[in-house]
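*Asks:* Okay, here's the prediction I keep looking at, along with the sequence it came from:
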Amino acid sequence: MQPAKIYLGSTESRIQQYRADSQKYWDKGDAENAQKYRDSIKAVIVNTYIKEHSFTSLEGSAFETANQDKPMFLQVTASWCVPCRAEIPALNQIAEKYQDQVDFVLLFQDPADRLTTLSKEYNPTITLVPSNKVVSDPNTIYIAGFRHTMGFPSTYLITPENQVINFTQGAQAPRTYTREDGKEVTITQEEANRQNFERLEAEIKDLLQKSAVHNL
């Protein structure tokens, strides 16, 4: 007998609790324990299922999550998110390379009128979905029944059977920072692109491998 499916939407209360616990440790300067709670959030999400959603793209076409014949890269993002913007070049390269094997869908915290100019920066193979209702919490989106409360960018890697097999957060952005040893480190746009591409490709390859196993 197959175990009952656990849906992503049913995990929100646990996610919120782990988020609160993680923040308590960040506030204390305890990064190690804060990260443990962040890892717990990922453990809650992975192997859940998303329900059937119908997303309306910026161009007005519908993207149905039901009965997909390809795995899906589903990312939640926002126009004002610096790492999200920095990731665009690498994401475009990945979408161009894997468009025949994976559906790329981006859910924006922004409404459609904010995306007209930004949309020109994305590869046309990527489906861009604006919010039709902006919620008060800047870390949350709610689009066509899909609710996310974990900030941006966050990525769900989903099999054709709508099972989440991985959940990742963050992207590299150009910056200069000081390490604990006092050394100043600069990450250029070129280096950020390289790191983002390598991470995204590793995620896509893992998604394709695990989706193939599911189809056996």
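*Replies:* On my side now, so go ahead. From a predicted model like this one, the values you see are computed outputs, not experimental measurements. Numbers count the residues shown, from 1 in each chain.
*Asks:* drop to CA atoms for contacts and neighbour counts, all remaining ones
*Replies:* Fine.
*Asks:* Assign the spatially most central residue of the chain to helix, strand or coil.
*Replies:* Centroid-nearest residue in the chain: Thr155, 1.7 Å away (criterion: C-alpha atoms, centre = their mean). State at Thr155, reduced to three classes by DSSP: H, G, I helix; E, B strand; the rest coil: strand.
*Asks:* residue contacts, it?
*Replies:* Phe73, Leu74, Gln75, Val76, Phe167, Thr168, Gln169 (C-alpha atoms under 8 Å, 6 or more residues apart in numbering).
*Asks:* Name the SS class of the closest residue to Gln195 other than its chain neighbours, please.
*Replies:* Leaving out its chain neighbours, the residue that sits closest to Gln195 by C-alpha to C-alpha, 6 or more residues apart in numbering is Gln172, at 6.9 Å. Using three-state DSSP, the structure places Gln172 in coil.
*Asks:* wait, doesn't Gln172 sit right on Pro89?
*Replies:* No - Gln172 lies out of contact with Pro89 (C-alpha atoms under 8 Å); the separation is 11.6 Å.
*Asks:* quick one, which of the two is more surrounded?
*Replies:* It is Gln172, of Gln172 and Pro89, that has more neighbours when counted by other C-alpha atoms under 10 Å, with 22 against 19.
*Asks:* dump the residue contacts of the more buried one.
*Replies:* Residues in contact with Gln172 (C-alpha under 8 Å, 6+ apart) are Pro83, Ala86, Glu87, Ala192, Asn193, Gln195, Asn196.
*Asks:* how close does it sit to Gln189?
*Replies:* 9 Å (C-alpha to C-alpha, to the nearest Å).
*Asks:* another one to put next to it:
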Amino acid sequence: MKNLLVLLVFLQSTLSYSQDNPVLFTDALRVNFSKYKSQSNQAFSQGDIERGQFLFDSLVQNQLIGSKFNNYTLKRVSDRKLKMSKVKKPIFLVTYAAWCVPSKGEFLALNKLAKEYHNDIEFIVIVWGKKKEVKKYASKLSGQIEVCYAHKTFSSGNEIVENLRETLGFPTCYLIDSYLQVVDIKRGSALVPLKTPTKKAVELNYNLFKERLAVIALPKDETGVLVKK
């Protein structure tokens, strides 16, 4: 009985410690990424897209969700810096690259969501590139979205690029709660055929992003549908 009590106390203290000291996101990624990359590369080389997506989802669900996102200090295009821990709201963070064109209607959809939900959610876009290259992105995004940039030639940006761009790629959407805990990670935007009318393209991206937002505690009505403030 005494040994059992000791074991229970140990397990309780271990659980409490793990809850108070979650694994850092980059540590969880570092431990599990090599195996994922090997299996993922093999799947995509064989043209097995479904298997590749399954592996990504498994990595996120089993290893990354629940980890604590790194307290990065991001470079804003506006010249000010943004420290992640200073944000006291859930975070919707999307990564892009300066040399890639977002899908049709994607930025308009983000602007629409930011207008509706900026009181509840912090919208952050990180563009991989230098400040001059990223300014064109900022001009297309709402002032309610924090537009930041990171480049591996910057000492402070190299770590961010290495941990995010060179592992999970882009565009990637990180859903993070107000305690910097990773709630979910999704890749890609809506699949919009080239000839899709702009209004329809915006709608497709809007619905996709809004569905992702649901996991970081946006207000809902009695039927579970997200509501505007």
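*Replies:* Now that the structure is in, tell me what you want to look at. Every value quoted in this text rests on a predicted model; they were computed, and no experiment measured them.
*Asks:* what's the overlap in contacts for Gln172 and Gln189 of structure 1?
*Replies:* Ala86.
*Asks:* which residue lines up with Leu74 of structure 1 in structure 2?
*Replies:* Under the alignment (TM-score structural alignment), Leu74 of structure 1 maps onto Leu93 of structure 2.
*Asks:* for Met150 of structure 1, same thing?
*Replies:* In structure 2, Met150 of structure 1 lines up with Leu168, judged by TM-score structural alignment.
*Asks:* Compute the number of surrounding residues for Val31 of structure 2.
*Replies:* Quick note: Val31 of structure 2 (other C-alpha under 10 Å) scores 11 neighbours.
*Asks:* Ok, the one 4 residues further on next?
*Replies:* When counting by other C-alpha under 10 Å, one arrives at 11 neighbours for Lys35 of structure 2.
*Asks:* What lines up with it in structure 1?
*Replies:* For Lys35 of structure 2, the aligned residue in structure 1 is Gln17 (criterion: TM-score structural alignment).
*Asks:* so that match is in which element?
*Replies:* Using DSSP states H and E, Gln17 of structure 1 sits in helix 12-27.
*Asks:* and what of Tyr177 of structure 1?
*Replies:* strand 175-178.
*Asks:* Check which helices and strands the helix or strand just after that strand is in contact with.
*Replies:* For strand 175-178 of structure 1, the following helix or strand on the C-terminal side (DSSP H and E) is strand 184-187. Applying 3 or more C-alpha pairs under 8 Å, 6 or more residues apart in numbering; DSSP states H and E, we find strand 184-187 of structure 1 packed against strand 175-178.
*Asks:* Mutual contacts of Gln172 and Pro89 of structure 1, please.
*Replies:* With C-alpha under 8 Å, 6+ apart as the test, Gln172 of structure 1 and Pro89 both reach Asn193.
*Asks:* for structure 1, longest helix please?
*Replies:* Determined from DSSP state H, the single longest helix within structure 1 is helix 189-214.
*Asks:* Remind me what that one packs against, helices and strands.
*Replies:* Using 3+ C-alpha pairs under 8 Å, 6+ apart, helix 189-214 of structure 1 is in contact with helix 82-98, strand 154-158, strand 164-169.
*Asks:* how does it look with 10 Å?
*Replies:* Of the remaining helices and strands, those touching helix 189-214 of structure 1 by 3 or more C-alpha pairs under 10 Å, 6 or more residues apart in numbering; DSSP states H and E are strand 72-77, helix 82-98, strand 154-158, strand 164-169.
*Asks:* Can you report how many residues lie near the aligned residue in structure 1 for Ser139 of structure 2?
*Replies:* With the correspondence set by TM-score structural alignment, Ser139 of structure 2 lines up against Lys120 in structure 1. Neighbour count of Lys120 of structure 1, defined by other C-alpha under 10 Å: 9.
*Asks:* so who does the aligned partner of Glu96 of structure 1 in structure 2 touch?
*Replies:* Taking TM-score structural alignment for the superposition, Glu96 of structure 1 sits opposite Lys115 in structure 2. Going by C-alpha atoms under 10 Å, 6 or more residues apart in numbering, Lys115 of structure 2 touches Ala109, Ser142, Gly143, Gln144, Ile145, Lys228.
*Asks:* what does Phe73 of structure 1 give?
*Replies:* Phe73 of structure 1 makes contacts with 95, 102-106, 126, 155-159, 164, 166, 200, 203-204, 207, as judged by C-alpha under 10 Å, 6+ apart.
*Asks:* how deep is Trp80 of structure 1 tucked in, by neighbour count?
*Replies:* Using other C-alpha under 10 Å: Trp80 of structure 1 sits among 11 other residues.
*Asks:* how far away is it from Ser131 of structure 1?
*Replies:* Relative to Ser131 of structure 1, Trp80 of structure 1 is positioned 14 Å away (C-alpha to C-alpha).
*Asks:* Nearest spatial neighbour of the aligned partner of Lys83 of structure 2 in structure 1, chain-adjacent residues omitted?
*Replies:* Under the alignment (TM-score structural alignment), Lys83 of structure 2 maps onto Glu64 of structure 1. Nearest residue to Glu64 of structure 1, sequence neighbours excluded (C-alpha to C-alpha, 6+ apart): Ser54, at 4.5 Å.
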